[in-house]
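Peer 1: just need the structure, nothing else, for what follows:
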Amino acid sequence: MIWIQFAILLVAILIGARMKGIGLGVMGMMALALYLFVFRMRPAEPPIDVMLIILAVVSTAATMQAAGGMDYLVRIAEKILRSKPSMITLLGPLVTFCFTLFAGTAHITYSLLPIIAEVATKKRIRPERP
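Peer 2: I've put the predicted structure just below:
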């Protein structure tokens, strides 16, 4: 029985991923309906602690963006990366780590990727290789 339920889960994920957008959520809802009504499974308690942590991190990042803190951090990171372009393979991950540490989430580092790519391209360094 568990293998049938696992197969339903995988099929729902694959179909939802192909649908893109909100399709993954819709397919997850359909799989959940199958589990509830066909297999008579009881739903678990919602992970309130996890949801509150996500809410706190997103609120912090939004406040930082609205107050101008993100732009400030990006300017500092850009100065650091452009001051020593030959050390981009060391400074890139270090600055990205500090950015994540101060911002609270790794999604904040997406604003650093174009700067790292530009500095590495100008110095003809491939930062993905050691």
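Peer 1: going forward, measure contacts and count neighbours with C-alpha atoms only.
Peer 2: Noted.
Peer 1: doesn't residue 57 make contact with residue 105?
Peer 2: Yes. Contact criterion CA atoms under 8 Å: residue 105 and residue 57 qualify, at 6.8 Å.
Peer 1: and residue 57, how far from residue 38?
Peer 2: Using CA to CA, to the nearest Å, residue 57 is found at 37 Å from residue 38.
Peer 1: between these two, which is the more surrounded one?
Peer 2: More crowded of residue 57 and residue 38, by other CA atoms under 10 Å: residue 57, with 14 against 9.
Peer 1: hmm, that one is touching residue 106, no?
Peer 2: No. Using CA under 8 Å, residue 57 is not in contact with residue 106; the gap is 10.4 Å.
Peer 1: and the longest helix for this protein?
Peer 2: In the chain, assigned by DSSP state H, the helix with the most residues is helix 48-67.
Peer 1: one more to line up against the first:
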Amino acid sequence: MMDFIIQLAIILVCLFYGARKGGIALGLLGGVGLVILVFIFNLPPGKPPVDVMLVIIAVVSASATLQASGGLDVMLQIAEKLLRKNPKYISIVAPLVTCTLTILCGTGHVVYTILPIIYDVSIKNNIRPERPMAASTIGSQMGIIASPVSVAVVTLVAMLGNVTFNGKHLEFLDLLAITIPSTFIGILAIGIF
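Peer 2: Predicted structure coming up:
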């Protein structure tokens, strides 16, 4: 028990000091803590999550390709047209748009480019922008669990790989069959209430 407390203290000291220094120091000092645990305390290093790392590389590559080819701009133009055509329903449409963009791109960071449009449409139609903007950011984050290319979904499938449901293992499509409808129901609840 004492070894565990010492090991935890070493990791926390390294992480807090790295966070205080900022930037790359956080990663480097986290690595220093790992080296101390492996070589001084003789703990076996864990297996790196190769599947998750490959998904991250694929998502980053796809996002970069989408950005470089202008595909993201096209998606944002379509989203802007949709928002400007339905300004009265901005509190419902905006979260649906950001959720859909997140599902398609696999990351919630696409919401940053659509927030000024949501603000503009809200102000021009005498709607307080706080509600559609807050609902949109929440909708964007909810879209992560429904996106087939998000790291969160792939990690969850990997973690639940041994779980059986009605006699069969939980698979990728089974998870999406649950998360996609529940996400859209949640988005509608956010927009309506």
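Peer 1: just the TM-score for the two chains, thanks.
Peer 2: Remark: TM-score between the superposed chains equals 0.85 [TM-score structural alignment, normalised by the length of the first structure]; 130 aligned residues with a CA RMSD of 1.9 Å.
Peer 1: what's the mean deviation for the longest helix of the first structure versus the second structure?
Peer 2: For helix 48-67 of the first structure, the mean deviation from the second structure after alignment is 0.8 Å (mean CA distance after the TM-score superposition for the first structure).
Peer 1: read off where that helix ends up in the second structure.
Peer 2: Using TM-score structural alignment, helix 48-67 of the first structure corresponds to residues 50-69 of the second structure.
Peer 1: quick one: buried residues of that stretch?
Peer 2: Judged by neighbour count using 16 or more other CA atoms under 10 Å, the buried positions of stretch 50-69 of the second structure are 52, 55-56, 59, 63, 66.
Peer 1: these: which two are farthest apart?
Peer 2: Within the buried residues of stretch 50-69 of the second structure, two members stand farthest from each other by CA to CA: 52 and 66, at 20.7 Å.
Peer 1: residue contacts, the most centrally placed residue in the first structure?
Peer 2: Centroid-nearest residue in the first structure, with CA atoms, centre = their mean: residue 107, separated by 4.8 Å. Residues near residue 107 of the first structure by CA atoms under 8 Å, 6 or more residues apart in numbering: residue 100.
Peer 1: could you find the counterpart of it in the second structure?
Peer 2: Using TM-score structural alignment, residue 107 of the first structure pairs with residue 109 in the second structure.
Peer 1: how close does that match get to residue 63 of the second structure?
Peer 2: From residue 109 of the second structure over to residue 63 of the second structure the distance is 11 Å, taken as CA to CA.
Peer 1: swap in residue 45 of the second structure?
Peer 2: Applying CA to CA, the value for residue 45 of the second structure to residue 63 of the second structure is 32 Å.
Peer 1: and what of residue 126 of the second structure?
Peer 2: From residue 126 of the second structure to residue 63 of the second structure the distance is 35 Å (CA to CA).
Peer 1: and the helices in the second structure, which stretches?
Peer 2: 2-21, 25-39, 50-69, 71-85, 90-105, 111-124, 130-144, 151-159, 172-192.
Peer 1: could I get these as CSV with distance to residue 165 of the second structure?
Peer 2: Converted to CSV, those look like this (distance: least, CA to CA, whole Å):
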stretch, distance to residue 165 of the second structure
helix 2-21, 36
helix 25-39, 37
helix 50-69, 23
helix 71-85, 37
helix 90-105, 25
helix 111-124, 35
helix 130-144, 23
helix 151-159, 13
helix 172-192, 10
